[in-house]
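Colleague: what's the 3D shape of this:
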Amino acid sequence: MPPSPCTLLLVLSVGFGLWKLNRRHRATVIPHGEERVLILGASSGIGREIARQYAARGATVCVVGRRMDKVTAVMEKCKNSLGLSADITIVKDMVRVRTVLEKEWAGVDTVIVAAGVSATRPLLEVAGVGLQQDSDASEEGIQFAINAAETAARSNYLGPMIAAISFIPLLKRSSKSPSILLISSLGAVIPAPTRTMYGSTKGASLLLYQALAIEHPSISFSFVLPSTVEGDFRASAVDQEPLPENLPAQVANERTTLNSTNSTSGLKVYRVAQRCIQAVDYSEKIVFIPHIMRLGHLVYWIWPSLIERKAMKKYGFTPE
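Modeller: A predicted model of the protein is given here:
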């Protein structure tokens, strides 16, 4: 008689627990004080907090962001840090960062890819078509949507690709335990309304890095998929229309505030950063935050309509 589903679940849970207890900590190979950590997208959000936590435990940290003033602010809170102004989407910038690391550190042990942009509107709305309208999108509206998608794809997909090509060879030849962590999103594996551009571009980079993990087994790849995180990530949305010149000042201020206000709901940044570092320490492959979302991912493939309803409710989305 085959075992019941409950019995199988219990066996799997116990087995997973024993595996976690017996995992080897990476510090047995690279002590915390000797770890060289490159963080791409470290000037804000999760990347900034990861930089702070790595520095606090003694690692040598390279903080990379597009704005030098923000990079400098992070460096002030991180001992043994190196700060560089660079854009992950520009090949010349990433080659320059690599050159600096080779000169200053003689290599790198850990690469954290935390850079990216958001997009927060339904796709047809970006193109100027309301959900309740029957009219077609204009040529200008379609072009605006394409421009926004190209910006999202460049930051969320091509940027991580450039980073991988730039740093994988350096990691492999200079580290005793090379590791790459990609901060992705739950939206990369569970579709959500108003996150069409964001989820699809983050999903592309996730699959890219998962394939790279097979092509380069000597490197430990980790993928962290958090749900909504507190902070001002929405301010980076690339699918917002420019404010019309004749828009009333009050309306303009309200919209600007909406897109830039720090969100206090969602996962705590410091906890997500802790989990990211833990994933690297123990060479974990895929990490869902919160952990229960791993079950949500499974349920989507078994009962997709349930997850779709939950997603519509979460984002306050009313279909046509």
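Colleague: from now on I want contacts and neighbour counts done on CA atoms only, so please keep to that.
Modeller: Will do.
Colleague: in the stretch 101-250 of the chain, which spans are strands?
Modeller: Along the stretch 101-250 of the chain, counting by DSSP state E, counting those that start in this stretch, strands occupy 110-113, 179-183, 220-226.
Colleague: here is a second sequence; please produce its structure as well for comparison:
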Amino acid sequence: MKRHLMHAPLLFQRLPNPRAGFAHRLTTSSLRPFCCDAVSSQLLDRNQLENSEMKSNENSWVLITGASSGFGEEFARQYAAQGKSLVLVARRLSKLEALSAQLRERFGVDVIVEQVDLSSIPAIIELHERLSERNIVIDVLINNAGHGLQGPFLDQPLDHSLTMIDLDIASLTALTRLFAADMRARKRGHILMVASLLSFLGVKNFAVYSAAKAYVLRFSDALHRELKNDGVVVTALCPGMSDTGFAESAKQRITPALKMVMMQPQPVVRAGIRALQAGRMSVVPGFGNKAITVLTWATPRRFHQSLMAQVMGV
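Modeller: As a prediction, this is how the structure comes out:
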């Protein structure tokens, strides 16, 4: 697959008022750090939100990528508990089939299983075509699939880094482009982008991953503004360290500091779903994670990057 990468400067974040004292800025802004401040907690106008309200009819589906484990599996369970019909997408067919059987039996919901290599753009296009031919209307897209590795950039095989870019950036962009166009045509839809706390930080030994997640967050923020008048909600979920198995797959060492802020997937996913339903731009679940985001603007970059490196054990 040919890769066409374009470099663009990130949007500047709103800076705190330099005339305001630090204590004032901390007490007022810490409740809404720039990752989920007044910008990221904007709600759609009431009539827009009503127009884009999730419909529980028989032909309205939730598509979840990376659904075989971690956050994806938990999204499937929580949406099934709401009675939503599901399209579960991942590479591991056996795990998808086992999960779908559990959800059908427990919640009585319709579940479609799609074994797809999401690092392949042609495979994503074929997925969209198959669902369209079956008249499967995707009302909610959960862009959850991702890949991460810990280690010095120059020590990682180039193929691994490019695969991460393919999955975390190119595939997410393709999925969003295809299904968001359908949603805009219907004047209704919801897209949740699973970013990361590392979206705000360039962390040592997570160079490609943190850069990829920064793209996800900025992309999501821009689309939130572009599509909100078309009845389409776009929300970024920015979790910190969570007990999803990601650390093991990324070969990450769990430090005592990480254990202190580690969250279970259930409250993280619940926060993401609530933020999406409320029409918010983004959400950072967990008090500890919110506190870290405050540090990203309240302290010099070299300080909070050094602090995060210690927390991450790198």
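Colleague: so which of the strands of the stretch 101-250 of structure 1 is nearest Asp281 of structure 1?
Modeller: strand 179-183 (9.1 Å; CA to CA).
Colleague: how close does that closest one sit to structure 2?
Modeller: Comparing strand 179-183 of structure 1 with its match in structure 2 after superposition yields a mean distance of 0.5 Å (mean CA distance after the TM-score superposition for structure 1).
Colleague: quick one: contacts of that strand?
Modeller: Contacting residues not belonging to strand 179-183 of structure 1 are listed as 109-114, 171, 206, 209, 219-225, 276, 280, 283 [CA atoms under 8 Å, 6 or more residues apart in numbering].
Colleague: now the angle from it to strand 220-226?
Modeller: 20 degrees (axes from the mean of the first three to the mean of the last three CA atoms, to 10 degrees).
Colleague: just how off-centre is strand 179-183 of structure 1 within its chain?
Modeller: 9 Å (CA atoms, centre = their mean, to the nearest Å).
Colleague: which residues in structure 2 does it match up with?
Modeller: The aligned range for strand 179-183 of structure 1 in structure 2 is 190-194, by TM-score structural alignment.
Colleague: what residues sit buried inside the matching stretch?
Modeller: Neighbour-count burial for stretch 190-194 of structure 2, counted by 16 or more other CA atoms under 10 Å, picks out His190, Ile191, Leu192, Met193, Val194.
Colleague: where do the helices of structure 2 begin and end?
Modeller: Secondary structure of structure 2 (DSSP state H): helices located at 22-29, 46-51, 70-81, 93-107, 121-133, 158-165, 172-186, 207-227, 246-249, 256-261, 265-278, 287-298, 301-312.
Colleague: how far is stretch 20-31 of structure 1 from where the chain is centred?
Modeller: How far stretch 20-31 of structure 1 lies from its chain's middle: 24 Å, per CA atoms, centre = their mean.
Colleague: related to what we said a few turns ago, can you list the strands of the stretch 101-250 of structure 1 in JSON lines and add distance to Ala42 of structure 1?
Modeller: Output for the strands of the stretch 101-250 of structure 1, formatted as JSON lines (distance: least, CA to CA, whole Å):
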{"stretch": "strand 110-113", "distance to Ala42 of structure 1": "9"}
{"stretch": "strand 179-183", "distance to Ala42 of structure 1": "12"}
{"stretch": "strand 220-226", "distance to Ala42 of structure 1": "16"}
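Colleague: on that earlier part again, any chance of JSON lines for the helices of structure 2, columns mean neighbour count and distance to Leu63 of structure 2?
Modeller: Shown next, in JSON lines, are the helices of structure 2 (neighbours: other CA atoms under 10 Å; distance: least, CA to CA, whole Å):
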{"stretch": "helix 22-29", "mean neighbour count": "13", "distance to Leu63 of structure 2": "35"}
{"stretch": "helix 46-51", "mean neighbour count": "14", "distance to Leu63 of structure 2": "20"}
{"stretch": "helix 70-81", "mean neighbour count": "22", "distance to Leu63 of structure 2": "9"}
{"stretch": "helix 93-107", "mean neighbour count": "16", "distance to Leu63 of structure 2": "13"}
{"stretch": "helix 121-133", "mean neighbour count": "15", "distance to Leu63 of structure 2": "10"}
{"stretch": "helix 158-165", "mean neighbour count": "16", "distance to Leu63 of structure 2": "21"}
{"stretch": "helix 172-186", "mean neighbour count": "18", "distance to Leu63 of structure 2": "10"}
{"stretch": "helix 207-227", "mean neighbour count": "20", "distance to Leu63 of structure 2": "17"}
{"stretch": "helix 246-249", "mean neighbour count": "14", "distance to Leu63 of structure 2": "21"}
{"stretch": "helix 256-261", "mean neighbour count": "14", "distance to Leu63 of structure 2": "29"}
{"stretch": "helix 265-278", "mean neighbour count": "19", "distance to Leu63 of structure 2": "13"}
{"stretch": "helix 287-298", "mean neighbour count": "18", "distance to Leu63 of structure 2": "27"}
{"stretch": "helix 301-312", "mean neighbour count": "16", "distance to Leu63 of structure 2": "32"}
